[in-house]
Structure formats: C-alpha cells, structure tokens
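Sequence unavailable; structure follows:
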C-alpha cells in the first residue's frame, strides 16, 4: 500500500479502488437476491399449477362418478393434461379425494415435485 501525503501523513492509506470493491460486492448481492426471487417464484408457480390440476382432476372424477363411470380414470386424464400425475385417487362416499404431483423447474440441477390435494363431490364442504 502506498501512503498519501507528506511526512506528517504517514498513517493515511490510499483508498483508490475502494468504490470498485464496494460496487462488485453490491452487484454480487443483487445477483444472489435475484436468483433467490426466481427460485421462490418458480416454487409458488409450480404449487399453483399443482393446486389447479388437483382441483380440476377432483371435479372431473366427481362428475364421472355421478354419471356412473370410473372417476379415477377421468381424474388421471385431466391431471395429465394439466402437467401433473395422480398420486392417489380415493372415492370416499359421495366425494372423491385426489392427490397430484407437479414437477417444478429444475434449479441448480435439483428436481422438485410439488404435491396438492383436492376434494370434490356432493358431500364435500
């Protein structure tokens, strides 16, 4: 490090370049914050898709039961059309309970599946 000033200023350090280091640190923090926000947005979006797929699958299954056909077959078809896969499909009296999973975006090489559950039918409430 170079000292600045004359003989009486031997304890003052040259601070040139300190703003660049601070700027680089700020950019790094901004990048980290942006990546974290993208991860959260991806998880929230995936969960909303899972909830929608579960709701639609449960409604399709309940309608099929009222028509006298297999509700779980219709639930699987509707869930698949919405990018989900059926985990469980259970007829509970007049109701159908459906659990689905949706694959979220792969982040940093790690896959994430998000579950959702829905109930539909005459007795649901």
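Received the coordinates, thanks. The shown structure was predicted, so the numbers you read here are calculated from the model rather than taken from an experiment.

can we go C-alpha only for contacts and neighbour counts from here?
Fine.

what about residue 48, how many neighbours?
For residue 48, the neighbour count with other C-alpha atoms under 10 Å is 15.

Presented hereafter is structure B, for comparison with structure A:
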C-alpha cells in the first residue's frame, strides 16, 4: 500500500530542484548583467574625464565635446561635464539590459585634472 502512495515522489522532487536551480541561474545571470553595466559606466566615466582633461587647453566647451564623443563611443550617455578649478567632473548613465531597464539606468562619476601641477 505504501509503495503505491510514494509513486512519483522522486519526479516531484527532481522537478522542484530543477526549478530552484533555474531560478538561481537566472538571478546570477541578471546580477552579472548589472555588474557588467556598472563597470562599463565607470570605465566610460573615467575615460571621458581623462579625455576632457587632456583637451582642457582647448577650452571647456571643446573638452566637454571630446568627453561626450568618448562616452557615446562606449554606448553611454554623458549627463554632465563641468569644471571645478582645473579638474573635469564627468557624470554618465548607462541603461540596464532587457527587463532590468525598468529599474532605471546605472550612473557613474569621474574626475580628472592636469598632471603638470599638483592640486
């Protein structure tokens, strides 16, 4: 009698474990996508700030155009480019992929200045 009641239990347990593993794999995938997007935004902000600082002699307008060119080349949006003393301050935003886009973009900031004189 008991053997007949237990039929199919292994199938239910196996299906439950597979479903749980798929949920974990999905979570790790989306977490990885967020981390990669964050790193891309930080790298783009760093490079845009360096580009602006490298072209500071051309004036703030031209320097910020160069920062925008670098940011767009890395598929992020330049939000702000401003100057504080002799340092370029840059902020960028990068959209999250797929269904994560509803959580809003990832932002990053960077600062770069001339190397000829210490602060």
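Yes, it's here. Because the structure is a prediction, the values reported are computed rather than measured.

Which residue lies nearest the spatial centre of the first structure?
Closest residue to the average C-alpha location of the first structure: residue 43 at 0.8 Å, with C-alpha atoms, centre = their mean.

Apart from its neighbours in sequence, what residue is nearest it?
Leaving aside its chain neighbours, residue 43 of the first structure sits nearest to residue 104 (6.5 Å; criterion: C-alpha to C-alpha, 6 or more residues apart in numbering).

which residue in the second structure lines up with that neighbour?
Aligned counterpart of residue 104 of the first structure in the second structure: residue 96 (TM-score structural alignment).

Contact partners for that match?
Contact analysis of residue 96 of the second structure by C-alpha atoms under 8 Å, 6 or more residues apart in numbering lists 33, 34, 37, 103, 104, 105, 106.

and the gap between residue 15 of the first structure and residue 22 of the first structure?
Counting by C-alpha to C-alpha, to the nearest Å, the separation of residue 15 of the first structure from residue 22 of the first structure is 12 Å.

chain center to stretch 104-119 of the second structure, what's the gap?
With C-alpha atoms, centre = their mean, to the nearest Å as the basis, stretch 104-119 of the second structure stands 17 Å off its chain's centre.

Now stretch 118-125 of the first structure: buried residues?
Applying a neighbour-count criterion of 16 or more other C-alpha atoms under 10 Å, one finds 118, 119, 120, 121 buried in stretch 118-125 of the first structure.

can you tell me which of those residues are in strands?
118, 119, 120, 121 (DSSP state E).

Could you tell me where the lengthiest helix in the second structure falls in the first structure?
Counting residues, the longest helix found in the second structure (DSSP state H) is helix 9-54. Following TM-score structural alignment, the aligned partner range for helix 9-54 of the second structure in the first structure is 18-63.

check the fit of the matching stretch onto the second structure and give the mean distance.
Its matched residues in the second structure lie on average 0.4 Å from stretch 18-63 of the first structure after superposition (mean C-alpha distance after the TM-score superposition for the first structure).
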